[in-house]
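**Student:** quick check, what structure comes out for this input:
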Amino acid sequence: MRSPRLILSAFLLFVLPAANSPAGAETAVGVAMDDFSYTDTSAEPANQTAAHERRLSAFMAALRRDIGADRRYRLVPSAQDGAAFKIIGGIQKTSTLVQWAKVAVIDVGAKKLVMDKLYSFRGDNDESWERAEIFVSREVMAALGTPAPVALAVFDFELEDMTAASASALAASDASYLAEVTSGVRDMLGQSGRYRIVDVGADAAKAGTLRDCGGCEASIAQKLGADQSLIGVVRRVSRTEYTLGFQVRDARTGAVLARGDSGLRMGADYSWKRGAVRLVSDRLIESQ
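**Tutor:** Prediction:
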């Protein structure tokens, strides 16, 4: 069975306002929650509207009770009332025994989804709804406690060729291997869950050589909506020797947050990707 598309709320279609908390507000994190929508497309002959409204009301009351019972959070009416997170969702019944629940948690300040999941649960009685609420509650609480991934603009790695045979323009093979390096680093960081990779498009190419621009990559990253920027360079010492380096800056302030440099490595150009992925992973993922 294909998962149905659930229309949650027009809320996702608009830019969320930033949460403003008054001075001296509670230290607990504000959480706002809309009542979930409910759609019955099961085509059952009996009209179960009243039963579904009652069960959905009990579901929402239990979900709010679970979140409110945790001292780390406080329930508020909306983002304008100091909500740091917004929870929205919808439930759809597609057959006598199958229902689907779509749940999203939005970081209001960062305007990012920290959770967006589709669940299925069997049954349409009080007990099955209670089981579904317990499961959804655990998932939502886990999402609220997980920091949103950092939006990172990973710019194309550059080549600094220090050999006597270096040319003014990149050879086709060099460009191909550099593309593999950039792709490998982006994939590794994105899969770590700690970073959300921002598409840099053609903006980086317009800026020229980023390693010599005095930190201009930070402002480019900020314009792209990223929190941080990463640039990297492969320094070719000989055809079988190279070094690697990278640097991460805060997109807003330009401050250097992390950097890494490898020692002299042995290997031809096909080994650049492996070395770069290992270096960045060691500095940004494994050491954290």
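**Student:** for the rest of this, base every contact and every neighbour count on C-alpha atoms.
**Tutor:** Noted.
**Student:** could you measure the residue in the chain sticking out farthest from the centre against Arg239, distance?
**Tutor:** Most distant residue from the mean C-alpha position of the chain: Ala164, 43.6 Å away (C-alpha atoms, centre = their mean). Taking C-alpha to C-alpha, to the nearest Å as the measure, Ala164 falls 10 Å from Arg239.
**Student:** also Lys102?
**Tutor:** Remark: distance between Lys102 and Arg239 (C-alpha to C-alpha) = 54 Å.
**Student:** the more surrounded of those two?
**Tutor:** Lys102 (22 against 13; other C-alpha atoms under 10 Å).
**Student:** how about the secondary structure of the more buried one?
**Tutor:** Following DSSP: H, G, I helix; E, B strand; the rest coil, Lys102 is assigned to strand.
**Student:** hey, where'd the strands end up in the protein?
**Tutor:** 29-33, 37-40, 73-75, 83-93, 98-107, 112-122, 150-154, 158-161, 195-198, 228-238, 241-250, 256-261, 265-266 (DSSP state E).
**Student:** here is the second sequence; please produce its structure so I can put it next to the first one:
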Amino acid sequence: MTGTRSVRPGIRFAAAGFILAVLLSAPRAEPPPLTLAILPLKLLDTSGEPIDQGPEHARRLAAMARGLAEDLDAGGDYRSLLVTAETLRARCPDERPDCLLAVAREAGASRVFVGVVHKSSTLILQLFARVADARTGRAVLTRDLNFRGDTDEAWRRAGVFLAGQIREAGP
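**Tutor:** All right, here's what the predicted structure looks like:
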């Protein structure tokens, strides 16, 4: 009987060690990507330029939103949802913050992106960007970026830089 008792603790320790080794070596599940609703970007043009660039700017705003979504999705930490302007017009015609947050939550997002480009001249543009918690509306990231040139390339580079800023801030 004495010999049996001394073997059992050894077996228990070995079994516990084996289970611990299996648990520690098992691949850990990555947290699911954070879902980010990207609202349509807005433009404030105070440049006073005589040529109507509305269609060109609308295209650039949409391309920036798509590029931002693609860049964030490619990093793996985010899953982006592009909210259309039509959805917002139908659901939130006055664009109240509580309504915008509700649209984002109903789409399954835990965060929401809002961006405004301010064009003050032909060469000077600013991008005001905010990522907020879709439940509380509290800002989790705010960036004010300047970029030069009202060209497709300048807008694309600004979007790529912003995506990097959002990724660096982390989910």
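**Student:** ok so, going back, which of the strands of the first structure sits most buried?
**Tutor:** Mean neighbour count (mean count of other C-alpha atoms under 10 Å) peaks for strand 150-154 among the strands of the first structure, with a mean of 25.
**Student:** what are the contacting residues of that one?
**Tutor:** Contacting residues not belonging to strand 150-154 of the first structure are listed as 182, 186, 194-200, 221, 224-231 [C-alpha atoms under 8 Å, 6 or more residues apart in numbering].
**Student:** can you find the partner of Gln247 of the first structure in the second structure?
**Tutor:** Residue pairing (TM-score structural alignment): Gln247 of the first structure is matched to Arg130 of the second structure.
**Student:** so what's its match closest to, chain neighbours aside?
**Tutor:** Spatially, and ignoring its direct neighbours in sequence, Arg130 of the second structure is nearest to Thr142 (4.5 Å; C-alpha to C-alpha, 6 or more residues apart in numbering).
**Student:** which residue is nearest the centroid of the second structure?
**Tutor:** Nearest to the second structure centroid, counting by C-alpha atoms, centre = their mean: Leu36, 4.5 Å.
**Student:** neighbours of Ala58 of the second structure, how many?
**Tutor:** The number of residues packed near Ala58 of the second structure is 15, by other C-alpha under 10 Å.
**Student:** mind checking what it lines up with in the first structure?
**Tutor:** Per TM-score structural alignment, Ala58 of the second structure is aligned with Ala175.
**Student:** and Leu230 of the first structure, how close does it get to Leu152 of the first structure?
**Tutor:** Look at Leu230 of the first structure and Leu152 of the first structure: by C-alpha to C-alpha, they are 7 Å apart.
**Student:** next one: Asp187 of the first structure
**Tutor:** Note on Asp187 of the first structure: its distance to Leu152 of the first structure, by C-alpha to C-alpha, is 12 Å.
**Student:** just Ile88 of the first structure next, same as before
**Tutor:** Per C-alpha to C-alpha, Ile88 of the first structure is found 26 Å from Leu152 of the first structure.
**Student:** next: Met141 of the first structure.
**Tutor:** When distance is defined by C-alpha to C-alpha, Met141 of the first structure is 25 Å away from Leu152 of the first structure.
**Student:** ok, Ala61 of the first structure next?
**Tutor:** Taking C-alpha to C-alpha, one finds Ala61 of the first structure at 38 Å from Leu152 of the first structure.
**Student:** check Ser219 of the first structure too.
**Tutor:** Plainly put, Ser219 of the first structure is 13 Å away from Leu152 of the first structure if you go by C-alpha to C-alpha.
**Student:** equivalent analysis for Asp199 of the first structure, please.
**Tutor:** As judged by C-alpha to C-alpha, Asp199 of the first structure and Leu152 of the first structure stand 9 Å apart.
**Student:** likewise for Leu224 of the first structure?
**Tutor:** Distance from Leu224 of the first structure to Leu152 of the first structure, by C-alpha to C-alpha: 10 Å.
**Student:** then Gly208 of the first structure?
**Tutor:** According to C-alpha to C-alpha, Gly208 of the first structure and Leu152 of the first structure sit 19 Å apart.
**Student:** check Gln99 of the first structure too.
**Tutor:** Separation of Gln99 of the first structure from Leu152 of the first structure (C-alpha to C-alpha) stands at 37 Å.
**Student:** what does Leu101 of the second structure align to in the first structure?
**Tutor:** Under the alignment (TM-score structural alignment), Leu101 of the second structure maps onto Ala218 of the first structure.
**Student:** how about the contacts made by the nearest residue to its match once chain neighbours are set aside?
**Tutor:** Nearest residue to Ala218 of the first structure, sequence neighbours excluded (C-alpha to C-alpha, 6+ apart): Ala251, at 4.3 Å. The neighbours of Ala251 of the first structure, taking C-alpha under 8 Å, 6+ apart as the test, are 217-222, 226-229.
**Student:** leaving out chain neighbours, which residue sits closest to Arg143 of the second structure?
**Tutor:** Closest residue to Arg143 of the second structure apart from its sequence neighbours, by C-alpha to C-alpha, 6+ apart: Ala129 at 5.2 Å.
**Student:** surely the one you found meets Ala139?
**Tutor:** No. If you go by C-alpha atoms under 8 Å, Ala129 of the second structure and Ala139 don't touch, sitting 10.2 Å apart.
**Student:** quickly note the distance from the aligned residue in the first structure for Asp45 of the second structure to Pro147 of the first structure.
**Tutor:** Matched by TM-score structural alignment, Asp45 of the second structure corresponds to Asp161 in the first structure. Using C-alpha to C-alpha, Asp161 of the first structure is found at 40 Å from Pro147 of the first structure.
**Student:** measure stretch 185-196 of the first structure end to end?
**Tutor:** Terminal residues of stretch 185-196 of the first structure lie 12 Å apart, using C-alpha to C-alpha.
**Student:** pull out the buried positions in that stretch.
**Tutor:** 185-186, 188-190, 194-196 (16 or more other C-alpha atoms under 10 Å).
**Student:** no further questions, thank you.
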